[in-house]
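[1] Sequence first, then the predicted structure, then my questions.
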Amino acid sequence: MTITIDTTKPSLENLPNNYLISLDDYSAISLMGEEQSKYLQGQVTCDVNELEQKSLLNGAHCNAKGKVFSCFRLFNRQQQHLLFQPKSTLEGSLAELKKFGVFAKVEILPADQLSFIAVVGEQATEKLKTKFTQIPDNLTPVIQQDTTTLVYIAGKVTRYLMIDETENINTLMTSFEFPVFSSQVWTLLEILEGIPSLTLQSDNEYVPQMLNMQAIQGISFTKGCYLGQETVARMQYLGKNKKALFSLSGENTGEIKTQVIEKQLGENWRKSGDITSIYQADNGQCYIQAVLNNDITSSTQLRIKDHPASSLSIIDLPYTLNEE
């Protein structure tokens, strides 16, 4: 069964009304076993005990110093916890989870047997209704239908995750008759929604608040101890965090080789932060996610360090930062 993937990189305005995304650059960590919830609760920033009620959580996995290995969406599939994230962060996070997991009744593995695709667009919901008897929504964002797990991703654009074994996913993809894009388009949507997507080398660099995890309900400040909890709490209650995650856009930036973003100070330019993920459309439009000093405003002049003529604008995010 041959799946044709459109490898072009359209700008936001040039994306079709409906399409699929083959999420080859994304996967998940799977936790199974008697103590899977108890163990994970002591490792990540979100309250795993809320999963039964909410069914979908944002979260981060940190080291002992509170620096982030990975940001993920957590949901269940067939009695296992799945931490869905870019493959770029999966290996490091998996190794750390397994390191401490030997002391608990839990099996921790990459979800290599599963494939992930997204259905996006105005007719995504109606199309899914022709194939499944139940469709996830804001109230019930995760549904298991036969062998397929469906996850509703709230945001400006309607989108769903579909998770199943590869053969079943391929069958679903061919039945949709939507164009299929590469996983870079998913990264574009994450950038626009302000969801941390650490697709570039940035692990062990940031505490969760620098990635806006508190703004997307990815940190529980009442759950008790977990790895890195002291640093995360100190950042929250002592107001020590001076950085935040921003979404930016620019044109004609050329090939970007550095991750450094600079801001103008008088006649000089100084480093303001680093790029965490990037999407460069074929028409020259560029969409960037970056951790910058949180005093940045819409009037701040920003550029990419190795492109002095570039100019970046801030994209409004669908949430506000909670600094209380």
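    That came through, no problem. Residues are numbered from 1 along each chain as shown.

[2] C-alpha only now, for contacts and for neighbours.
    Noted.

[3] Can you list the residue ranges for helices in the stretch 201-324 of the chain?
    Listed in chain order, the helices of the stretch 201-324 of the chain (DSSP state H, counting those that start in this stretch) span 229-238.

[4] Do a quick rundown of the strands in it.
    Ranges of strands in the stretch 201-324 of the chain, per DSSP state E, counting those that start in this stretch, are 243-251, 260-265, 268-280, 285-293, 302-304, 307-315.

[5] and here's the other structure:
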Amino acid sequence: MNTAMTQEMAWLHLTGSDVNSFLQGQLTNDLTRLDQDNWQLAAYCSPLGKVLAVVWLLRIDDGVLLGSSADVIDTLAKRLNLFVLRSDVTISPYPCVSYTETHQEETNERSVVRKADRFILDGFAGYRVVLANQAPDEALSVALPRIRAGIAQIYPATSDQFLPQALALDAADGVSFTKGCYVGQENVARLHYKSQNRQYLISAETDIGASIAPGDIIRSGTQRAGVILDSAQDGERYIVQAVVHERMLDMLLTLDGKHDLRYVKRNFN
């Protein structure tokens, strides 16, 4: 097994009597809708509404598990701790690995199967994401099913650049526009109600893979068209996830001005 596959995500364990109200004021989604049977997507934003991290939320008996990119989890924990103040909330690392296994059911419903030694997250057509103490030798990367499902990931190179709508988090049920205030809400709500989003999440194929990195620039001719968020190998091809400006969506897009990107999916309504 490639251990890097199990280190794509890392998890925090939040406990205490104020966990729900604390996260409700920090994240874009509505924690009152999170129960033992489902898991949620949400964004943690800057005061200006730019996404600092995309998070996955899972309720357990003594609190909430919060997962994100392993590259941003430490920074995320430090920022969250700054706002705990007098709240009864404790934030600590949750030791587990995340990996993917194939699954015959083609479901996009974000449900949770709870086993004695692991949590199984549905919502990835043909796949499941597993949280466990260890991964089997045949463990698969989380990145490919996540990209196929239209779920964005944020790394340090792409942090604090995009509003949630540019990452299709509204379309992916990761933003509530009816809950109370949270960090960055004003700009997120303004964009929603004025319908002025100009950046969109896409996935595309390319022939190069190993050299692709988050933050790489996509161009149409000599013009900047968008930014790479993530990539994953899919057999002999590579799938990339990117944010592209709306006026460039129907243009020929390239990496390095050489390698064409071929659309697989536009992840927005």
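    All right, it came through fine. Every value quoted in this text rests on a predicted model; they were computed, and no experiment measured them.

[6] which one of the strands of the stretch 201-324 of the first structure lies closest to Thr166 of the first structure?
    For Thr166 of the first structure, the closest of the strands of the stretch 201-324 of the first structure is strand 268-280, at 26.3 Å, according to C-alpha to C-alpha.

[7] which residues sit against that closest one?
    For strand 268-280 of the first structure, contacts defined as C-alpha atoms under 8 Å, 6 or more residues apart in numbering pick out 9, 184-185, 187-188, 191, 197-202, 259-264, 286-293.

[8] which among these end up buried?
    Taking 16 or more other C-alpha atoms under 10 Å as the criterion, what is buried in those is 9, 184-185, 187-188, 191, 197-199, 202, 259-263, 286-293.

[9] tell me the secondary structure for the spatially most central residue of the first structure?
    Most central in the first structure under C-alpha atoms, centre = their mean is Ser197, positioned 4.0 Å from the mean C-alpha point. Secondary structure state of Ser197 of the first structure, per DSSP: H, G, I helix; E, B strand; the rest coil, is coil.

[10] what do we get in the second structure for it?
    With TM-score structural alignment as the criterion, Ser197 of the first structure lines up with Gln153 in the second structure.

[11] for Ile108 of the first structure, same thing?
    Looks like Ile108 of the first structure aligns to Ile91 there (TM-score structural alignment).

[12] Tell me who's in contact with the nearest residue to that match once chain neighbours are set aside.
    Once flanking residues are discounted, Ile91 of the second structure sits nearest to Leu14: 4.7 Å by C-alpha to C-alpha, 6 or more residues apart in numbering. Contact analysis of Leu14 of the second structure by C-alpha under 8 Å, 6+ apart lists Gly63, Val64, Leu65, Leu66, Val89, Thr90, Ile91, Ser92.

[13] Kindly write the ChimeraX command that selects the buried subset of those residues.
    The buried residues among these can be selected in ChimeraX (16+ other C-alpha under 10 Å) with this line:
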select :63,64,65,66,89,90,91
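
[14] of all the contacts of Leu14 of the second structure, which comes closest to Ser46 of the second structure?
    Using C-alpha to C-alpha, those come closest to Ser46 of the second structure at Leu66, 17.6 Å.

[15] Next one: the closest one relative to Trp56 of the second structure, how far apart?
    6 Å (C-alpha to C-alpha, to the nearest Å).

[16] try Thr158 of the second structure
    From Thr158 of the second structure to Trp56 of the second structure the distance is 18 Å (C-alpha to C-alpha).

[17] next one: Ser231 of the second structure
    19 Å.

[18] can you check Leu249 of the second structure too?
    For Leu249 of the second structure, the distance to Trp56 of the second structure - C-alpha to C-alpha - is 28 Å.

[19] Return the closest of the contacts of Leu14 of the second structure with respect to Asn267 of the second structure.
    Once C-alpha to C-alpha is applied, the member of these that ends up nearest Asn267 of the second structure is Leu66, at 23.4 Å.

[20] Which residue in the first structure aligns with the closest one?
    Checking TM-score structural alignment: Leu66 of the second structure goes with Leu83.
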